[in-house]
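Sequence plus the predicted model coming up.
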Amino acid sequence: MANGGARLSIPQENPAVPPPRQSPVANANPPPRYTTAPREIESLIDSFRSANAFTRQEREMCFRSLFNLMTSSDEDEEGSSPFKDMISRLNRRALLKMASLMTSYSDSYFLKIARDKNGCNSLQELLGKSHDVDACFLGSILRRFFDVMTDRHAYCVAVQGMRVFSQEKKIEMWSHVHHHALDLACDQRGCIALKAIITVSDNSYWRNYLIGMVVLNALSLSYDAYGNFVVQHVLDLNDLRHTYNIAVRLQGRFVELSFLKYGSYIVEKLLETHDCSSVMVVAELLECEIDSLLRMTRGFHGNSVVVKALSVTQMIRADLFWGLVHKLMPSLHILRGCQESRNIAEILESVC
């Protein structure tokens, strides 16, 4: 028995002419989801308990009823629902028949449920029930791995599998995670899934191997609109070794990254470490051309980096703090004259 676990708007052709005012529509709320009737639920239970194989017509009718039941939001205050009640009445063989219905005939059945918010939650209730049931879902996850991991809801099923699957099944999952890691990191949804896997993993070897891939590719990921979130996530783990290795990978690019929205977040996180990684960032600020440093002070994102560097070094390294002060002080009149950099001028004036 496997272990259980917690679970654009369209532009107007003539913008000068306002569109006609629409009359309010009564009952504008979307219609409620179809609710599976008790008799239909009993029919489902009988079908799953039966030793007879589904005919094609029975399979399609049964899946339609099961889909409606699994995607229903009928849940009481105590968290009970018709679907949970149903699976509590099924033995392992019946649960396996239900899992097979969703996975053996077409992975589109599985994806249709997994891509629905309620359906995703229902699927997670089934994981960890038995090795055979888990094997069915693992097969569908692996066959449509990238589709699952880049979907708004479906990735949660895979993440739950990483929690409750047996070690052998987790290793199969890890093989696919590592193979698709960089593509997932650069995907809007995939980066969320990758962060979640790093968070929930209980296997330090495979987890560190994945983090190592992120560290190795930290430079390209830091420039990516979504990959940078994965780098930030690794930094948020507060592991000194991983943080230092990321800093080494980004060395020579701290100033450039500071001009970018998400890149500046990474630089600030490195400064917040108060260790050799933050020293590497400040050293680069001290070595850069004064024009670059002044441009940073006038930019929204770069300004935050300079302020962070001053506040951190004032606490932990007086020599680096005064190095930044002396580098900026000759340009104090410029800093005062620009609204964006006035906050830095105030810091300099407060210490001199």
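That came through fine. These figures come from a predicted structure and were not determined experimentally. Numbering: from 1, shown residues only.

alpha carbons only for contacts and neighbour counts from here, please
Will do.

residues touching residue 345, list them.
By CA atoms under 8 Å, 6 or more residues apart in numbering, the contact list for residue 345 reads 332, 335, 336.

likewise residue 144?
Applying CA under 8 Å, 6+ apart to residue 144 gives the contacts residue 107.

one more time with 10 Å, if that's ok
Applying CA atoms under 10 Å, 6 or more residues apart in numbering to residue 144 gives the contacts 107, 108, 110, 111, 138.

swap in residue 101?
Contact analysis of residue 101 by CA under 10 Å, 6+ apart lists 48, 54, 59, 60, 62, 63, 66, 95, 107, 109, 110, 136.

how does it look with 8 Å?
With CA under 8 Å, 6+ apart, residue 101 has these contacts: 59, 63.

What are the buried residues along the strand or helix carrying it?
Assigned by DSSP states H and E, residue 101 belongs to helix 92-103. Buried residues in helix 92-103, counted by 16 or more other CA atoms under 10 Å: 92, 93, 94, 95, 96, 97, 98, 99, 100, 101, 102, 103.

Distance check, the last one against residue 110.
I take that to be residue 103. To residue 110, residue 103 is 6 Å away according to CA to CA, to the nearest Å.

which among the contacts of residue 345 gets closest to residue 143?
Closest approach to residue 143 among the contacts of residue 345 (CA to CA): residue 335, at 57.5 Å.

Check which helices and strands the helix or strand harbouring the closest one is in contact with.
Per DSSP H and E: residue 335 is located in helix 332-337. Applying 3 or more CA pairs under 8 Å, 6 or more residues apart in numbering; DSSP states H and E, one finds that helix 332-337 contacts helix 342-351.

Off-centre distance for the helix it packs on?
From the chain centre to the centre of helix 342-351 is a distance of 38 Å (CA atoms, centre = their mean, to the nearest Å).

got the contact list for residue 181?
Per CA under 8 Å, 6+ apart, neighbours of residue 181: 194, 210, 213.

isn't residue 113 right up against residue 120?
Yes: with contact defined as CA atoms under 8 Å, residue 113 counts as touching residue 120 (6.3 Å).

who touches both of residue 103 and residue 110?
residue 140.

For residue 243, give me its contacts.
With CA under 8 Å, 6+ apart as the criterion, the residues that contact residue 243 are 234, 235, 270, 277.

let's bring in a second model and compare:
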Amino acid sequence: MQQHAMQRQALIQRIEADERTMTPGVLQTSVMADSHQAPYASDPNSINVGNLPQTYQPTIRESELTSRILDLMTSEDGSLRFQRSLLGQGFVYPLDLVQYIMQHGYILIIAAKDDYGIESVKVFIDFVKQYPHMFNWVTSALEENVVELMMHPTASKLILYCLRTLSYRQKLFLFQAATRNCKKLGKNAIGKVILEECIKFSQDSQRRNILNRLLYHALTLSKTSKGNLVLQFALKIGDQEFDRDICRVLKNHLEDLSTDENGSYVIEACLKSSGGEELVRKLAGLEKNELERLVTDRYANYIIQTALKISKGTSLYDELVHAIRGLSEELREENFYATKVFRCIGSLEREIKSNH
């Protein structure tokens, strides 16, 4: 919060302002000098926010006006007044207010990080999304800072709101940002939630792009406390191509990940996926010393137990049991984790016999 306040202070000098001091003329920054009507009011999609008319003459300094708008958007009472203004119930033309904010997109970034400001930004987006041309400018304003917003404790709620309320086309810039930054988002506690939501709401090629990027960073993410959760989430959506590909990618790191606290969760999820058979086959074919390392490890013993359970009744199960029973007899009595594996085999064997 202190850092946010300092950033805001650096951008603008806060001033004391009351709503009554902001007359309609104050925000008519793009209105022709001899007119009190916004020239674009009849057609919001015709706004030319990139090229203001030559007669553009703000009535007060822009920094002061920006500060007033931010004060309005980020205070409890002001936020409500701002929202009423966009509904045409306030003291300025709604489109004058919208155009000014679009010309100064950082207003949205600052406000989105504030508990009251975020509500103002939500209403702003609801207003602008009705007009495609205007919404393109909002997208441009947010794009540069969208990853920062995705990982911010307050602003991330705006991203979730956008994912749940915008049209699919309007959400594309969020999916693209998630794809480009999936490693960074996946390692962040808040970012990983946004990344999961992007996976959930995306479709077809957009989802495939995110999943492919996750594959590229799968080894790194598997070893992080948040990244492993993202991969587990992706493995639960039922995409068989992704299941198969991630099992193939992580197969060559099976021992390393199985003995890692975070990585073991990913391997367990892989085993339970539609591509898990490949990992069971890999386990059954390990060298004796490699298999023993897993059977006696505090994390990897659960991997072995999971592999046994999901392969029960198959030839792979028989191969894996045969390999485990070929290990040192002393393991059954001397190693706590190995004992759990042998007990699992005993339990599964009894189930198999009872079913016959």
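Alright, I've got the coordinates. Note that the structure is a prediction, hence the values are computed from the model and not measured.

and which of the contacts of residue 243 of the first structure is nearest to residue 252 of the first structure?
Closest to residue 252 of the first structure out of these is residue 277 (12.6 Å), distances taken as CA to CA.

Run through who's touching the helix or strand the closest one falls within.
Using DSSP H and E, residue 277 of the first structure maps to helix 276-287. Helix 276-287 of the first structure is contacted from outside by 243-244, 247, 251-252, 254-255, 267, 270-272, 293, 309, 320, 323-324, 327, using CA under 8 Å, 6+ apart.

again, only using 6 Å
244, 247, 270, 271 (CA atoms under 6 Å, 6 or more residues apart in numbering).

ok, then the element right after it?
helix 290-298.

Have a look at how far, on average, that next one is from the second structure.
On superposition with the second structure, the mean distance recorded for helix 290-298 of the first structure (mean CA distance after the TM-score superposition for the first structure) is 2.8 Å.

after that helix comes which helix or strand?
As assigned by DSSP H and E, the chain's next helix or strand after helix 290-298 of the first structure is helix 300-316.

Tell me what angle that next one forms with helix 290-298.
For helix 300-316 of the first structure against helix 290-298, the angle by axes from the mean of the first three to the mean of the last three CA atoms, to 10 degrees is 100 degrees.

what does helix 300-316 of the first structure contact?
Here helix 300-316 of the first structure has contacts from 258, 259, 261, 264, 268, 296, 297, 321, using CA under 6 Å, 6+ apart.

what two of the contacts of residue 144 of the first structure are the furthest from one another?
Farthest pair in the contacts of residue 144 of the first structure, by CA to CA: 108 and 138, 14.3 Å.

who's more crowded, the two?
residue 138 (23 against 13; other CA atoms under 10 Å).

roughly how far apart are that one and residue 127 of the first structure?
The gap separating residue 138 of the first structure from residue 127 of the first structure is 10 Å, by CA to CA.

for residue 329 of the first structure, same thing?
62 Å.

With neighbour numbers in mind, choose between those two.
Applying other CA under 10 Å to residue 329 of the first structure and residue 127 shows that residue 127 carries more neighbours, namely 28 against 15.

so what's that one up against?
residue 134 are the contacts of residue 127 of the first structure under CA under 6 Å, 6+ apart.

Then residue 26 of the second structure?
Contacts of residue 26 of the second structure (CA under 6 Å, 6+ apart): residue 59.

same thing but at 10 Å, please
Contacts of residue 26 of the second structure (CA under 10 Å, 6+ apart): 58, 59, 60, 61, 65, 92, 96, 97.

Neighbours of the third one, how many?
Right, residue 60 of the second structure. Residues lying near residue 60 of the second structure (other CA under 10 Å) number 12.

just the fourth one next, same as before
Neighbourhood size, residue 61 of the second structure [other CA under 10 Å]: 10.

rewinding a little: joint contacts of residue 138 and residue 127 of the first structure?
Residues touching both residue 138 of the first structure and residue 127 (CA under 10 Å, 6+ apart) are 157, 158, 161, 165.

most surrounded residue in those residues?
residue 157 (27 neighbours).

Report the contact partners of the residue nearest in space to the middle of the first structure.
Central residue of the first structure (CA atoms, centre = their mean): residue 192, 1.2 Å from the mean position. Residues near residue 192 of the first structure by CA under 10 Å, 6+ apart: 149-152, 155-156, 184-186, 226-227, 229-230, 233.

what's the answer for residue 153 of the second structure, then?
113, 114, 115, 189, 190, 191.

What strand or helix carries it?
Under DSSP H and E, no helix or strand contains residue 153 of the second structure.

mind listing what the counterpart of residue 271 of the first structure in the second structure touches?
With TM-score structural alignment as the criterion, the equivalent of residue 271 of the first structure in the second structure is residue 271. Applying CA under 10 Å, 6+ apart to residue 271 of the second structure gives the contacts 243, 247, 265, 277-280, 303-304, 306-307, 309-311.

sec struct for residue 271 of the second structure, please.
helix (DSSP: H, G, I helix; E, B strand; the rest coil).

What distance do you get for it to residue 302 of the second structure?
In terms of CA to CA, residue 271 of the second structure sits 11 Å off from residue 302 of the second structure.

hang on, isn't residue 151 of the first structure packed against residue 115?
Yes: assessed by CA atoms under 10 Å, residue 151 of the first structure is found in contact with residue 115 at 6.7 Å.

anything in contact with each of the two?
Common contacts of residue 151 of the first structure and residue 115, defined by CA under 10 Å, 6+ apart, are absent altogether.

could the contacts of helix 300-316 of the first structure go into a markdown table alongside neighbour count and distance to residue 200 of the first structure?
Shown next, in a markdown table, are the contacts of helix 300-316 of the first structure (neighbours: other CA atoms under 10 Å; distance: CA to CA, whole Å):
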| residue | neighbour count | distance to residue 200 of the first structure |
| --- | --- | --- |
| 258 | 24 | 31 |
| 259 | 21 | 33 |
| 261 | 14 | 28 |
| 264 | 23 | 27 |
| 268 | 23 | 26 |
| 296 | 23 | 37 |
| 297 | 26 | 39 |
| 321 | 20 | 39 |
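
And the furthest pair within those residues?
Spatially, the most separated pair among the contacts of helix 300-316 of the first structure is 261 and 321, at 24.2 Å (CA to CA).
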